[in-house]
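J.: one predicted model, sequence on top.
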Amino acid sequence: MSDYDPDAEATGKYMVAFIESAGKVSPVFERKVREIFENHMGTLEEDSWYLNANVEKAFDEVLEEVGEKTMMEGGVESGKAIDWPNEVETVMDGFNIWNTFHEAAYRDSDLDFPAGRYTVEHLGDRKVRIGITEGYNLSAEFAKGCSKGIVQELSDTSNRTRLEDTEPNLDEQAAWVLEW
């Protein structure tokens, strides 16, 4: 079974955070990113839902037009925008339930993960190996940024991260090791 459903719907919450993060790079980037998303989906609202295929097209165009750095920064802000439950107290707690939030960001699909999923392997107290499966459609740079944003949001000691690409497993399209 595929890990991608183009007919599923994705929440606008993380897309709005992504667009607003482009403004931290520059107002010109924010306008450009907003324009790209609106060309594919109309006006974005946090509490609205958007066709997964259109979300993918918008993210692909953003990556092509404004580059990997902006895509990663948008991922950081999206990772920081997750509403963690009270029982999530550490970065590792967050990584343990990250897929729960990714799954909840989509609806109207027979698949549990209509836009792929994250793989997480704990390598140490402050080190994880993260991958994204083949169905993940928001770009590896966005996912890397999300993982950094989770660290920034949940770490009480460090906002510094070190990220290094690593060989993906057979079920992954990309993988990296993240330390903080």
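T.: Here it is on my side, so go on. Numbers count the residues shown, from 1 in each chain.
J.: please count neighbours and contacts with C-alpha atoms only from this point.
T.: Fine.
J.: count the residues that sit near residue 4.
T.: For residue 4, the neighbour count with other CA atoms under 10 Å is 22.
J.: below is an additional structure, to be compared with the one above:
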Amino acid sequence: MSRYDEDALADGQYINAVIETMGEVSPIFEKKTREMFKEVLGDIDADEWYRLGDVAEAYSRLTDEVGVQTMKQGGEASAQTLPYSDDISLEEAYDKLDKTVQEVYQDSDMKYPGGRYTYDLDTAAREARLGADKNWALPKPFVKGVHTRMINRFGPTDANPHLEESEPEGDEKFVWEVTW
């Protein structure tokens, strides 16, 4: 049984970003991604909303089909589409991400219908503990991609994130110890 709200609706703009990213990998991946999402969700429109349980199923199938690394790239693409100024700090970006995660869903009584990203940053030491909570709906490689792009986009210009998987604690579903 999932701990996220399967009936909440997810914003199509982020699904569309993943599909477009697959096209950057290869036209074949984009076509395959579009077909998989269409099979589960119908035609994807960036201005529409899709049932989270179906979205999670589509992402899971896609990960199985195209692989972990390609799904990580999908997470990176989603982080790149976040409507934040590139000149904000990493801390500000994660605070905004936390609010965005609440806004990309509708029709739910839960504060975080699809779960939330977890983050404990020490920017002075250039290290963090990053992950997702137990309610998280999407695949682990997607989350890894989001965290990687967040550091590359909002961290220091010479950031080179290294994510080492760690043992989840408390409410974490999965987590990485990160240096950059």
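T.: Perfect, thanks for sending it. Bear in mind that the values here come from a model prediction, so they are computed numbers and not experimental data.
J.: mind telling me what element residue 178 of structure 2 is part of?
T.: strand 172-179 (DSSP states H and E).
J.: what about that strand, how far off from structure 1?
T.: Once fitted to structure 1, strand 172-179 of structure 2 is off its aligned match by 1.3 Å on average (mean CA distance after the TM-score superposition for structure 1).
J.: run through who's touching that strand.
T.: With CA atoms under 8 Å, 6 or more residues apart in numbering as the test, strand 172-179 of structure 2 has contacts from 118, 126-136, 140, 160-168.
J.: residues contacting the nearest residue to residue 62 of structure 1 once chain neighbours are set aside?
T.: Spatial nearest neighbour of residue 62 of structure 1, excluding adjacent residues (CA to CA, 6 or more residues apart in numbering): residue 33 at 6.3 Å. Residue 33 of structure 1 is in contact with 19, 22, 62, 66, counting by CA under 8 Å, 6+ apart.
J.: ok, now how distant is residue 33 of structure 1 from residue 100 of structure 1?
T.: According to CA to CA, to the nearest Å, residue 33 of structure 1 and residue 100 of structure 1 sit 27 Å apart.
J.: cool, and residue 133 of structure 1?
T.: 15 Å.
J.: now residue 146 of structure 1
T.: 14 Å.
J.: for residue 132 of structure 1, same thing?
T.: For residue 132 of structure 1 relative to residue 100 of structure 1 (CA to CA), the value is 14 Å.
J.: ok, these two, which is more surrounded?
T.: More neighbours surround residue 132 than the other of residue 132 of structure 1 and residue 100, with 26 against 14 (other CA under 10 Å).
J.: and residue 71 of structure 1, which helix or strand is it part of?
T.: Going by DSSP H and E, residue 71 of structure 1 is in helix 68-80.
J.: strands of structure 2, start to end?
T.: 9-11, 49-51, 105-106, 117-122, 127-133, 162-166, 172-179 (DSSP state E).
J.: can I get those in a markdown table with distance to residue 39 of structure 2?
T.: Below are those laid out as a markdown table (distance: least, CA to CA, whole Å):
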| stretch | distance to residue 39 of structure 2 |
| --- | --- |
| strand 9-11 | 17 |
| strand 49-51 | 13 |
| strand 105-106 | 21 |
| strand 117-122 | 28 |
| strand 127-133 | 27 |
| strand 162-166 | 32 |
| strand 172-179 | 28 |
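J.: so which of these gets nearest residue 72 of structure 2?
T.: strand 162-166 (12.3 Å; CA to CA).
J.: the closest one vs structure 1, average distance?
T.: In this overlay with structure 1, the average offset of strand 162-166 of structure 2 from its partner residues is 1.0 Å by mean CA distance after the TM-score superposition for structure 1.
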